[in-house]
Structure formats: structure tokens, C-alpha cells
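Participant: Fold the following.
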Amino acid sequence: MADYKSAGVDVAAGERAVELMKAAVQSAQRLETVGAFGGFAGLFDASALKNYRKPLLVTGTDGVGTKIQIARELNKHDSIGIDLVAMVVDDIVTTGAEPLFITDYIATGKVNPELISQIVSGIAAGAKKANVSLLGGETAEHPGVMADDDYDLACAGTGVVEADDVLGEKKVKVGDVVLALRSSGLHSNGYSLVRKIIAERNLNLKTIVPDFGKTLGEELLTPTEIYCTHLLKVIKLEPNAIHAISHITGGGISANLARVIPESMHIDLDKSSWQPQEVFRYLAAKNKTELIEFEHTFNLGIGMLLVVSADKVSEIKQGLTKAGQDAWLIGEVVNRTDQESDAKPKGGNGGSVRLINKFN
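Facilitator: Sure, this is the predicted structure:
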């Protein structure tokens, strides 16, 4: 007689995973979380929204792509959850919204309780850094569909913003300037290309790279920076100073910035204003190409771009520095002409953006 375990689903392992992750999940809660761990659904006290005139809920969903494969090869799973949270909360904050809570989804071929616990510990760490509640989640065992040691991650998040305070292209004006916030490295995009370079050049993830001062694998698993808490502090201190925010993810710098400015406007971004981290130069050298070939794939050292009032640059930079995040001036918003050779906005309409000059 067949039973669920013989079909590949180990209920006991799932229960063990829940027990191991319990403390981490319970540590990643805001005061608004209602109810105990383990319910069918998560509850969040929305009474604080009564202070909003017209609150808009903002939602985002994302994953971490094939960065997971690097974690699998190194058998290191305690930071990939930070990447997962960062990808969601920093999309939400681009609207000016405060992220409130997240839920996660883990699909795996065979539940390994210790591995699942490591993943969730990273998700909880990211949630605490982003000041969101980890309100719930699902671990799904997919025998016969995924390899036993394979897994994939997804996360959904919800935030809130005052309707009048939504950031985006409607607030952007000619004369605004662009500030850049540095990335921690590759973040969570472009890993299919990274893995192809590793395979073609027969690179070893455990090899120490002098330029990094660590192994290649350690560098590639550097967690994605979480910016939302820093940005929300500045938005609160300098209301109306930040007009738009672009999260530099898949597609590179120019295509993502173009999404948040009007079609009638253009921005030139000065590459001489920053130096990409060594990991990008290392990958370019191994791929026998130039950094310019990576401009539509990687963030090249920039995690966020802020379009801000020119007369508020000093205050915004000061606020970011106090919050622990440095910024630098990288470009200016001008009227668009037919002369620019520009990037198309990722996923829709928008303005034009061009990278100019050379990296130092």
C-alpha cells in the first residue's frame, strides 16, 4: 500500500523544519503582528493606518534567481534569505511606501529540516533589518519534480504610503539631480551569466581571489544591500525632496532608471563618478570582455538611484550618511531630444537614460 512518505513527501521532516525555524520567525515581528506562530494565515494590526488621509497598500513579489545555485554548490544557505527580503522591500520603497510585512515560499525536492532552517534564518535576519514582520510562509515538497537537494525561493511583501506622497515620474522635474547609492556587490541579478563564465573558464568557487580578500564563492554570496530603512528615514526628514527611486535590478542601471522618469525627459549618468567593485572587473576579465558589455546585466556598483530636488542634495546626503548610507551625484534630469542614444525602459514606458564617459 502506498503512503505519502513512499510518494516522496515526509510530513515528519516538514514538522521538524517548522520547529527549527520557529525561534527565527518569532524574532522577526513588528509590534503590529497579531496572533501566535503557526496559524493558517498571518494577522497584522492595520489600525495605525487611521493616521493616513488616504493610505495606499503597495505590494511586491520577487525571488533571487540562480544565485541559489551558488549557495547550493557551497552548501551555505544562511544568507540567501537576506537577498530574498531585499529584492522585495527595496522594490516597495521605490514608491515611497514603508514595507510592513512579508511572506515567503520555499519549494524543494525533499525537505531537509536543517537546510530549511538555515534559509529561514536568513529571511528572518533580512526582515529584522528591513523592519518588517515575517508574517507567514510555506515550504512545499516537490518529489519527482525537483531534485532532492534543489530548492527555489519567492517572497511577497506589503507596504503602505500616503496617496499624495507616492514617488515616481509625476514628481520628477527638469533640473532634478540623481544620487547613487552603492551596492554591496552583484546583489541578486545576473547570476546565470556569472555561472556561465564560471563553467566556461573552469573557475573554482573556493579559490581565494586576492582582489577580494576572500574566495570567489564568498564574494558571489555577499548579501544584497537592504536600503529601505535608510531611505524611509530621509523621506521622513526631508519630505518632498526625493521625487523618484529606482532599484537597480535585472536589466542594469539605465533601463531601470528610465522606468521612473517621464518620456519627455533624459538623464546622462557619469560613469567617471564611481568605480565598480572588483568583482565586476574580475568577471569581465575572465569573460575576456569590457565592463561596457555588462551595463545591461549587472548593477556595476549601484544599488539604488534617487531623483531629487537639486536644492536638497546636501540635506539628503547628510541624512543618508547619518543613516549609514553614503551617496554621490551622478546625473541631472534634462528635456529629451531625438539625439540621445538611450536605453529603453525595462517593462514599460519611461524616459531615456544614457551612461556616459568611462569608469575610473
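
Participant: rest of the way, CA atoms for contacts and neighbours
Facilitator: Will do.

Participant: can you give me the helices for this protein?
Facilitator: 11-27, 67-74, 80-92, 113-130, 191-200, 216-220, 228-237, 252-258, 278-286, 313-322 (DSSP state H).

Participant: how far is the first one from where the chain is centred?
Facilitator: Yep, that's helix 11-27 we're talking about. Helix 11-27 sits 25 Å away from the centroid of its parent chain (C-alpha atoms, centre = their mean, to the nearest Å).

Participant: Same question for the shortest one.
Facilitator: Centre-to-centre, helix 216-220 and its host chain are 18 Å apart (C-alpha atoms, centre = their mean).

Participant: rewinding a little: using TSV, lay out the helices of the chain together with distance to V166.
Facilitator: Shown next, in TSV, are these (distance: least, C-alpha to C-alpha, whole Å):
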stretch	distance to V166
helix 11-27	30
helix 67-74	32
helix 80-92	11
helix 113-130	19
helix 191-200	32
helix 216-220	34
helix 228-237	11
helix 252-258	17
helix 278-286	34
helix 313-322	18
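
Participant: Alongside the first, I'd like the structure of this one:
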Amino acid sequence: MQRITYKDSGVDLDVYAQSMARLPKLLRQTHTPRVLPLEGGFAGLFQLDFAGKLFARNYRDPVLVACSDGVGTKLKIAQMAGRHDSIGIDLVAMCVNDALCCGAEPLFFLDYVAMDRDDPVRLEQIVTGISRGCIESDAALLGGETAIMPDLYSPGEYDLAGFSVGVVERARVIDGKAISPGDVLIGVASSGLHSNGFSLVRKIVFDHAGLGIDDHVEELGATVGEALLAPTRLYVRSVRGVLSHYRKKQVVHGIAHITGGGLRENLERILPPGTALQIAPESWPVPPVFRWLQRLGNVDPDEMARVFNMGLGLVLVVSEYYAESVQAQLESAGETCWRIGSVAASDASS
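Facilitator: Predicted coordinates:
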């Protein structure tokens, strides 16, 4: 009688072991002294030193901030292009940028990678991107999970999920409640599409226009794959720099990560009652990739604005008195930003 093995079902434990052997170095390069060694453990250990006795982090009343997100169907683009080294940056950015909206300092990150089969090279490329994103965010890649599911994913397919934990002083939590009429909106440039709207992107580019992943787009100066795979920008260091500079003053009243729903919907999530947005739509340049997609798919402008970030990946709502200073600090940290509008009193009768 034939003996059936795990390998016969599509899971090769020897190759899986090879994959796992490639990952520890990628995790270790993100570790800070707060990560405690636990070789071969079933979990990761992170030392909470909120009193600042060991690592100069002094929190009087710390609040943990947790986020979870994925990359969506941008994964399809990476799989089509056979390029997996930057999609992990997207995964980290989608989580830590959300946590940043509460004013949080990232502490650590966990990933979940589900694949159709064991592929050590592909897994190493994916986790390399995750590791890079964690380093840029000053977060430790504490651990994760790799699942091999050949009957759930088609050949070449994989999925990603990320989990981020940060910390913020309770008195410094940014929740939008301090937003008031007269506050200024500072829009911070995105690096392109980031990681939302890709179901529409794929519909336009591949189904409607019939383009290939390696086709060159003259107006973008890049191939389709290069333009669409530009990784999501990480805003942690630049915004944390602003928050640290004003740690004794309440200058930043709200932060919105501009993802699905676009600029207006994401900003409206943090507006308190009695306030309204006044956005100047011509106050920042819309990157060419959005103009290209709009023309290629004959997409209505309102639809574009609701689906995509249109060139702004993050918006800070700040006190008018400090707006110029905040903008200057962001720019000195390498960001490109614009004053894109303000907050007004809402019409109670509307």
C-alpha cells in the first residue's frame, strides 16, 4: 500500500525549514534592546520599560495602540511582476501609519504570510520588505507566522496581514476632539497609489486598457509594474519628530491616514461635532499616476477622489498659530507638504 506523506499534499517540511532559516537575520536587524531573546520560542518577548529606567522612554500613564491591516489586491500586481521585495513595506506602512494617527510610538510588528507552497526565495523577499519597513518605523519585527495552504491559494499566490502595537501617553492621545474652527490642514505627499484602490486600478489597466505589467508608460517614465508597486510612504519618523518637538503643547489636534475613502472621508472620521472641512482642491499637485488612471479609465473626478489618496498620504490638523512651523519641520524631515485648507464651524441647520 502506498504511504502518503505531507509532501504529497503540497507541503514540503524540508523546504519549509529552509524558508524559516532565512528569516532570523531579517528579524534581528530590527531588534532593539527591548526585545528579549527567545530562540525557538512560540512567541516574541518585548520588555515594557515605560518608566524609562533602561531605555529612556518615560511614560506616566501609557496607553497601548494596536492596529491590523493588509495590502489588498496590490498583492496581485506584485505577483504579476514577480517582484516581492517592496510589498512588505506596504504591509508595515498600512499599520504603523494608522497607529501614528493616535500619536503612537511604534513598539513592535508581527506578520502573517500565507502561501500556496514553500518558496524560500519568495518568502525571504517578502520579509526583507517587512524588515525594511520596521527599521524605517523604529519598530521591532518581533515574530510572525508562515502558513502553507496549497488548496486555498492558486500557484504563485500569497496573502499578507500585519499587526502593529505602539504606545502613547494618555494625555497625548490624538483623537480629533481638540480640532476646532480655525485649525489648518497640512497635507503630506504620498509616494503614489499607496495600497488602496487596486481593484479599480487592475480593472482599468489590465481589463479595460489591456496593458501588460512590463509595458512602458511614457508619461510616468516607468513600466506599469514599477508605477503601481511604488511602496506606501512611512510617516513615522517625520511626524514623531513634530510630536516630540511639541510634547508640552497640544499643537497637532488630529491626524488622518488617507486610504480607502479618500481625503474627505478619512478626515471626516476625526472631526468633532460643530466643525466642517474647507479644502482647497488646487492647493497641491496631483501626481501623474492618478491623471493617467483617470484618463485611461474615463473615471469620474468624484470617484477618483473617493477611491484614491490623490497625492496626499497623511493630513495633520494643527493649530493655526503653529502651522508654518509644523510644515517647516516636516519639510526638514524630508516630507513634501502643503497647506490644503482649514477647519470651519459647521452650519447647524444643515
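
Participant: Superpose the two chains and report the TM-score.
Facilitator: Here the TM-score for the pair of chains, by TM-score structural alignment, normalised by the length of the second structure, is 0.94; 340 aligned residues with a C-alpha RMSD of 1.3 Å.

Participant: Export the helices of the first structure to a markdown table and append columns for mean neighbour count and distance to V333 of the first structure.
Facilitator: Formatted as a markdown table, the helices of the first structure follow (neighbours: other C-alpha atoms under 10 Å; distance: least, C-alpha to C-alpha, whole Å):
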| stretch | mean neighbour count | distance to V333 of the first structure |
| --- | --- | --- |
| helix 11-27 | 17 | 43 |
| helix 67-74 | 17 | 34 |
| helix 80-92 | 28 | 22 |
| helix 113-130 | 23 | 30 |
| helix 191-200 | 15 | 31 |
| helix 216-220 | 20 | 34 |
| helix 228-237 | 18 | 20 |
| helix 252-258 | 27 | 11 |
| helix 278-286 | 17 | 27 |
| helix 313-322 | 17 | 14 |
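
Participant: Among these, which comes closest to G157 of the first structure?
Facilitator: Counting by C-alpha to C-alpha, G157 of the first structure lies closest to helix 80-92 out of these; the figure is 6.3 Å.

Participant: which residues in the second structure does that closest one match up with?
Facilitator: Counting by TM-score structural alignment, helix 80-92 of the first structure falls onto residues 87-99 of the second structure.

Participant: What lies in contact with that stretch?
Facilitator: The contact list for stretch 87-99 of the second structure, computed with C-alpha atoms under 8 Å, 6 or more residues apart in numbering, reads 65-71, 75, 78, 105-106, 109, 126-134, 137, 160-166, 194-195, 229, 231-236, 256-257.

Participant: L179 of the first structure is nearest to which of the helices of the first structure?
Facilitator: Nearest of these to L179 of the first structure, taken as C-alpha to C-alpha: helix 313-322 at 8.1 Å.

Participant: which helices and strands does the closest one pack with?
Facilitator: For helix 313-322 of the first structure, the packing partners by 3 or more C-alpha pairs under 8 Å, 6 or more residues apart in numbering; DSSP states H and E come out as helix 228-237, strand 327-335.

Participant: Redo those as TSV? Include distance to F212 of the first structure.
Facilitator: TSV is the format used below for these (distance: least, C-alpha to C-alpha, whole Å):
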stretch	distance to F212 of the first structure
helix 228-237	26
strand 327-335	23
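
Participant: So D111 of the second structure sits against G162, correct?
Facilitator: Yes - contact between D111 of the second structure and G162 holds when scored by C-alpha atoms under 8 Å: they sit 4.6 Å apart.
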